[in-house]
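>>> Got a sequence here, can you build the structure:
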Amino acid sequence: MANLYTKTGDKGQTSLVGGSRVHKSDLQVECYGTVDEANSMLGLAYSNTSHEYIRATIHAVQGRLFSLGAELASDKGGMAGLKGLISEEDVSFLEHVVDTCTETTGKMTHFVIPGVDTASSALHVARTVVRRAERRMVELSESHPVREVTMRYVNRLSDAVYAMARLQEETVAQEQMREKVTGIVKDVLAGHTGSLPPISLEVLERMAGRAKEKSRELGVPVVFSAVDSGGNLLLLARMDGALPGSVEVSAGKAYTANAFRMPTHELGAAAGPEGPLYGIGNAAPGKIILFGGGFPYVSGGQVLGGIGVSGGTVEQDMEIARYAMSM
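You can find the predicted model right below:
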């Protein structure tokens, strides 16, 4: 097996594909060296993420970067013998990567500060290295032929790597949110005795009747909703005079209380700017309600569904809901 060292570069020169000798400070060497640097940083990201789509995409890109590097490292004679050059298909692949990632993360609305985890940070570094490679290639194209499709590929590559960095960050954020929710739910459920009977339409109708009774006492027409453990609406009772908007809010409170296994006012407190679940309302816009009036339906120590009341003040909604459940 040949030695790694050849001693042919000891005087600051290296060979291009095709046999030409150039100085190691040559712009062409700088270009393919920068691509190699980007490839290595992508490898660091690959080894630190468990996201299968990101891993598969990085692996595919790394293979194509070897082809890109070979092209940039070739003289005219070397180019003639290359196969598997970067093509329009490769550009389309990267555009698809951007679109796929954006389906999960949404479009960018603000600048991102790198550092969420090792994988996303490595992807951000790789992105900046790819940008540097693009700048060097633009400079190289002023004195050396560089194919247009190759330039487009490198331009799209930085976008794709950035999109993957955001996807990795989103994945980490969701996992952290799940861990926080799990911890808070355990604490909340520890305080429930589970005194309610097994959930049934008959029981829920009695609850709705009690909610109606209390709302009349308070002089506030409300909507009472109940969902099962899957978040499916089981019952919706609207009192005469209740605001139309209270229908959606009431159902949303029941959905939220069941989904997060805690009263909506407690979830709202945890979701405040200084709370451990800050930003959780963005997980399902329009469905998660972060103010009082929703309670999980707990029976036998298990959450079997949720109820929600809307129509009065937050305090009134909570009072009515508690009264309805005190059977």
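>>> Please count neighbours and contacts with C-alpha atoms only from this point.
Noted.
>>> In what element of secondary structure is the closest residue to Met137 other than its chain neighbours found?
Excluding the flanking residues, the one nearest Met137 by Cα to Cα, 6 or more residues apart in numbering is Cys31, at 6.1 Å. Assessed by DSSP states H and E, Cys31 sits inside helix 27-48.
>>> for comparison, sequence B:
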Amino acid sequence: MAIYTKTGDKGTTSLFTGERVKKYNTRVETYGTFDECNAQISVAEKYCLREENRELLRWVQNRMFILDGEIASSDPDKFYGKSDRIEEPDVKKMEDVIDKYIAKLPELHEFILPGSSLAGAHLHLARTVCRRAERLLTKISEDITFRPQVLQYANRLSDFLYILARDEDEADRQKKICDEVVRRYQQAVSKH
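Next up, the predicted model:
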């Protein structure tokens, strides 16, 4: 089966409901930017040291397909009949993770550079793409009505990515300390 359809050769694409719009349509730009964020999350997930974070990121990625579908649908009733929706429990799950991680991570008293670890850096990049997507969503929501949960989810997502980036940076810091202790121990043992 070919992956190309040739239906976009004239600069249009289909929304979820089949309606054809220009590829630069703000709705397409918005869900395309969330798709870019999702791809960046996929890269970050591959570098995460903590399995819990990898699982959380895979969960988020699956929910983002639903977010994109809802944004890409000009007729929400048709979308809801064929798919899940972003709901309050999705927002709550992210809030719970954020609260849990804030309680366990060292307190911050200043701005931090984005990502001292590879996973953290990729998560911060995903966070900034998410913020761009959220700005686009906020802009089009002046003309298109979205359920409040969609806007809440988009807003919490960047905070969620931020706190996972911090957690991965902390995991990396702890790993480097342990690696250095082991290295020094092995060095001391080899001298005797």
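>>> Do a quick rundown of the helices in structure 2.
Ranges of helices in structure 2, per DSSP state H, are 26-47, 51-71, 76-80, 88-104, 118-140, 148-191.
>>> Report the buried residues of stretch 86-98 of structure 2.
By neighbour count on 16 or more other Cα atoms under 10 Å, the buried set for stretch 86-98 of structure 2 is Ile86, Asp90, Val91, Met94, Glu95, Val97, Ile98.
>>> could you dump those to CSV with distance to Ile112 of structure 2?
Shown next, in CSV, are the buried residues of stretch 86-98 of structure 2 (distance: Cα to Cα, whole Å):
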residue, distance to Ile112 of structure 2
Ile86, 31
Asp90, 28
Val91, 25
Met94, 22
Glu95, 21
Val97, 20
Ile98, 17
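>>> Closest to Ile140 of structure 2 out of those?
Closest approach to Ile140 of structure 2 among the buried residues of stretch 86-98 of structure 2 (Cα to Cα): Ile86, at 18.0 Å.
>>> and that closest one, what does it touch?
Ile86 of structure 2 makes contact with Arg63, Ile66, Leu67, Gln149, Val150, Tyr153, according to Cα atoms under 8 Å, 6 or more residues apart in numbering.
>>> related to what we said a few turns ago, what is the equivalent residue in structure 2 for the residue nearest to Met137 of structure 1?
In structure 2, the residue paired with Cys31 of structure 1 is Thr30, using TM-score structural alignment.
>>> Kindly state which of the helices of structure 2 is positioned closest to Phe111 of structure 2.
With Cα to Cα, the closest approach to Phe111 of structure 2 among those belongs to helix 148-191: 11.8 Å.
>>> Give me the packing partners of the closest one, helices and strands only.
Under the contact criterion of 3 or more Cα pairs under 8 Å, 6 or more residues apart in numbering; DSSP states H and E, helix 148-191 of structure 2 touches helix 88-104, helix 118-140.
>>> could you give the angle of the last one to helix 26-47?
Translated: helix 118-140 of structure 2. Interaxial angle, helix 118-140 of structure 2 versus helix 26-47 (axes from the mean of the first three to the mean of the last three Cα atoms, to 10 degrees): 170 degrees.
>>> before we move on, what about the first one?
Orientation note: helix 88-104 of structure 2 sits at an angle of 40 degrees relative to helix 26-47 (the same axes, to 10 degrees).
>>> Average separation of helix 88-104 of structure 2 from the aligned part of structure 1, please.
Average distance, helix 88-104 of structure 2 versus aligned residues of structure 1 after superposition (mean Cα distance after the TM-score superposition for structure 1): 1.1 Å.
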